[in-house]
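Trainee: Return atomic coordinates for the entry below.
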Amino acid sequence: MGEHEGIIDVWSIETFDAELRGNLDSHGDVIHGYMLTSRRQWLEREASDRTMPYPENPYAGEFLRAKEHITRLMEARTIRAWHYTRMTDEETDALRQDGIYPSTLNNIRSRFAAQVAAGVFSQEIADRLFADSPYQSDQRDSRSNKFWMVSHPIEIENGDVELLLKSWGGEAAYFWQQDPSLQNLLTRIGKPRVLEITVPLVHSRHSYSAAEAVVSTFGRTLGCRPDKHAFDLYTYRPLGPAHILCVHSEGELNFIAMARGYPAGFVNMNLGR
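Mentor: Got it, this is the predicted structure:
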């Protein structure tokens, strides 16, 4: 099973347990047929004038049922995921001790209050950051009680994670912040970090997305060329300290090598596609 026993990397066939692999093998003909047909149809359409309706894949129904079956298997499994953020050393120490908690208005206020207590910024600035947070808007319900991650590691220079690493406090602090002085302040607090986390999918609502990624990874072993199906996911329950495999911080070798040498065996299958 590799370095992390019982934990699945949705991008690595070597981490799939025997039951999961056996069920994928049993659907191998359908997965292979669907993916090859899908790619052939796409290439034919790209070479055409694209005015004809997209043809139906004859394997589509069986392929969907196979994914639904793999989804049920994934609901009982734990995957490795990644969270990109900027944190102080004190926050990192607390994370290692207490674990992960989904975002709420109260813990956002507590983060701001801790920086006031540490003398990093004033109560006035904390009040302004709190007032400007998206959690004070109609986005509160959609953002609250979730801790977001991504299924595949991402290079630290990637634009998708640039602001998460650049600005302290996450989107709760920087997302709607228009004051240049406060924007600058947030970039001077803490260090960029990548959290490596184990996530029981029973604590999320993303088992289907995990199944899509697993099926895609399996398909590549059959000679197919599917999308890697990277996906965002969240936990709506706290994750204790044992779920934090590592905190990678700016300047460390594995932080620098994220998604291009670390973790071992990871290859970004969509590059150059």
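
Trainee: Please make it C-alpha for all contacts and neighbour counts, starting now.
Mentor: Will do.

Trainee: okay, now the nearest residue to D89 once chain neighbours are set aside: neighbour count?
Mentor: In space, and not counting its chain neighbours, D89 is closest to G190: 6.9 Å by C-alpha to C-alpha, 6 or more residues apart in numbering. By other C-alpha atoms under 10 Å, 20 other residues sit near G190.

Trainee: So which residues of the stretch 51-200 of the chain form helices?
Mentor: 60-74, 89-98, 105-117, 123-132, 140-143, 162-166, 171-174, 180-186 (DSSP state H, counting those that start in this stretch).

Trainee: how about these, which one is nearest I197?
Mentor: Nearest of the helices of the stretch 51-200 of the chain to I197, taken as C-alpha to C-alpha: helix 89-98 at 11.4 Å.

Trainee: That closest one versus helix 105-117: what angle between them?
Mentor: 140 degrees (axes from the mean of the first three to the mean of the last three C-alpha atoms, to 10 degrees).

Trainee: The residue nearest to D89 and M87, how far apart?
Mentor: 5 Å (C-alpha to C-alpha, to the nearest Å).

Trainee: which residues do those two both contact?
Mentor: In terms of C-alpha atoms under 8 Å, 6 or more residues apart in numbering, G190 and M87 are both contacted by the residues W168.

Trainee: For the residue positioned nearest the centre of the chain, give its distance to Q139.
Mentor: Compute the mean C-alpha point of the chain, and by C-alpha atoms, centre = their mean the closest residue is V150, 0.4 Å away. Distance of V150 to Q139, given as C-alpha to C-alpha: 21 Å.

Trainee: returning to what we had before: with Y236 as the reference, name the closest of the helices of the stretch 51-200 of the chain.
Mentor: Using C-alpha to C-alpha, the helices of the stretch 51-200 of the chain put helix 140-143 closest to Y236, at 10.6 Å.

Trainee: Do me a favour and get the end-to-end distance for stretch 143-151?
Mentor: Termini of stretch 143-151 sit 19 Å apart (C-alpha to C-alpha).

Trainee: correction: stretch 174-192
Mentor: End-to-end distance (C-alpha to C-alpha), stretch 174-192: 15 Å.

Trainee: can you list contacts of it?
Mentor: Contacts of stretch 174-192 (C-alpha under 8 Å, 6+ apart): 84-89, 120, 129, 132-134, 165-169, 249-250.

Trainee: Before we compare anything, build this one as well:
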Amino acid sequence: MTDVVDVDDEDTWPEPVREFVRRHAKTFGADEEDTGDLEDYGFAAGNYLRGRLLKAYHCTRLLDHEKADIQQDGLRKLDSAMIEKRLAKARACGQLTQEREIGLFDGYNDHDQQFRNDQVSAVVGRRAFDDQPEGFWRLLSTWGGEAIYHWYDDHTPEQHYLRSLGTPSIVVVHLDLNLRGSKDHFFSPALGRTFLRAHLKRDNAHCAVSYACSIPSEHIIEIQQPGDPAYDAHPHLPSK
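Mentor: Okay, the predicted model is just below:
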């Protein structure tokens, strides 16, 4: 069984990560900027976590069949075919009219999705849900993901309708950083800084990750929704 590294639990950190934080903790000042890629510290996630998986969380809003689909098939990285299939299945189960399906797909195609496509977005470090709950509110309260809902103003009929669909969902996943997609995995702030902040008990010991691969079903650990103790432990997230 592959070991899993959890930023929130130092007992899971492999020795290369422990040695990294010991080496740099004294020089990691309180005013360190949370930008850049830590080239100055020489942190390479693929090397430090080689042979291990990294725990992360994908936030979304799911229809009942989508929850079952993710558990069975995993999370597919974003592309036009995935959006088309998601909308078609929502229409097939009576959640979208054909007109609305076409309109949402056209909205996706009419905007530049280059910085969203070919990746799965997630967060590393569960304390993010308490430190910055506002950053997850729209993801959890509006169906379709940013690629669909981002183009509609808050008070439009489309936004109101998308908020009526689905259930807030935190998908717990394990990421294999040694896999490579069409681009590199990207962490913001850098993953090395996140380990340092967690070790030093600093605020904001979490980071966003753009994971450049699909996530197979065996790496889907759990889907947490309102009513589940793990979800309800974060009272500032959407409850419905």
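
Trainee: Identify the residue of the second structure aligned to the residue nearest to D89 of the first structure.
Mentor: Under the alignment (TM-score structural alignment), G190 of the first structure pairs with G166 of the second structure.

Trainee: again, but for S110 of the first structure
Mentor: Under TM-score structural alignment, S110 of the first structure pairs with K85 in the second structure.

Trainee: Tell me the spacing between that match and R23 of the second structure.
Mentor: For K85 of the second structure, the distance to R23 of the second structure - C-alpha to C-alpha - is 48 Å.

Trainee: list the contacts for W148 of the first structure?
Mentor: With C-alpha under 8 Å, 6+ apart, W148 of the first structure has these contacts: H83, D232, L233, Y234, T235.

Trainee: Give me the subset of those that lies in strands.
Mentor: H83, D232, L233, Y234, T235 (DSSP state E).

Trainee: List the contacts of the fourth one.
Mentor: Y234 of the first structure makes contact with K146, F147, W148, M149, S204, R205, H206 under the criterion C-alpha under 8 Å, 6+ apart.

Trainee: redo that, cut-off 6 Å
Mentor: K146, F147, W148, M149, S204 (C-alpha atoms under 6 Å, 6 or more residues apart in numbering).

Trainee: any idea which of those is closest to L20 of the first structure?
Mentor: For those, the nearest to L20 of the first structure is S204 (19.2 Å; C-alpha to C-alpha).

Trainee: list the contacts for the closest one?
Mentor: Y234, T235.

Trainee: can you tell me how far it sits from Q123 of the first structure?
Mentor: 35 Å.

Trainee: Same check on K67 of the first structure?
Mentor: 51 Å.

Trainee: Just give the number of residues close to G22 of the first structure.
Mentor: There are 12 residues near G22 of the first structure, going by other C-alpha under 10 Å.

Trainee: separation between it and S209 of the first structure?
Mentor: With C-alpha to C-alpha as the criterion, G22 of the first structure and S209 of the first structure are 20 Å apart.

Trainee: contacting residues for D25 of the first structure?
Mentor: D25 of the first structure touches nothing, counting by C-alpha under 6 Å, 6+ apart.

Trainee: quick one: which helix or strand includes it?
Mentor: Per DSSP states H and E, D25 of the first structure falls inside helix 18-26.

Trainee: After alignment, which residue of the first structure pairs with V120 of the second structure?
Mentor: In the first structure, V120 of the second structure lands on F147 (TM-score structural alignment).

Trainee: Same check on E134 of the second structure?
Mentor: Per TM-score structural alignment, E134 of the second structure is aligned with G159.

Trainee: State the number of residues packed around its match.
Mentor: Neighbours of G159 of the first structure using other C-alpha under 10 Å come to 10.

Trainee: And the alignment partner in the second structure of L239 of the first structure, how far from E19 of the second structure?
Mentor: Counting by TM-score structural alignment, L239 of the first structure corresponds to I215 in the second structure. Distance of I215 of the second structure to E19 of the second structure, given as C-alpha to C-alpha: 29 Å.

Trainee: between these two, who's got more neighbours?
Mentor: I215 (21 against 13).

Trainee: Which residue, neighbours along the chain excluded, lies closest to the more buried one?
Mentor: That would be L75: by C-alpha to C-alpha, 6+ apart, it lies 5.0 Å from I215 of the second structure.

Trainee: The one you found matches what in the first structure?
Mentor: Per TM-score structural alignment, L75 of the second structure is aligned with I100.

Trainee: close enough to count as contact, its match and P238?
Mentor: Yes - under the criterion of C-alpha atoms under 6 Å, I100 of the first structure makes contact with P238 at 5.5 Å.

Trainee: Tell me, how many residues neighbour A90 of the second structure?
Mentor: With other C-alpha under 10 Å as criterion, A90 of the second structure counts 18.

Trainee: The closest residue to it other than its chain neighbours and R61 of the second structure: what is the separation?
Mentor: Among residues not flanking A90 of the second structure along the chain, L96 sits closest, at 5.9 Å (C-alpha to C-alpha, 6+ apart). Counting by C-alpha to C-alpha, the gap from L96 of the second structure to R61 of the second structure is 15 Å.

Trainee: neighbour-wise, which of the two wins?
Mentor: Neighbours per residue, other C-alpha under 10 Å: of L96 of the second structure and R61, the larger number sits with R61, 26 against 19.

Trainee: Good, we can wrap up now.
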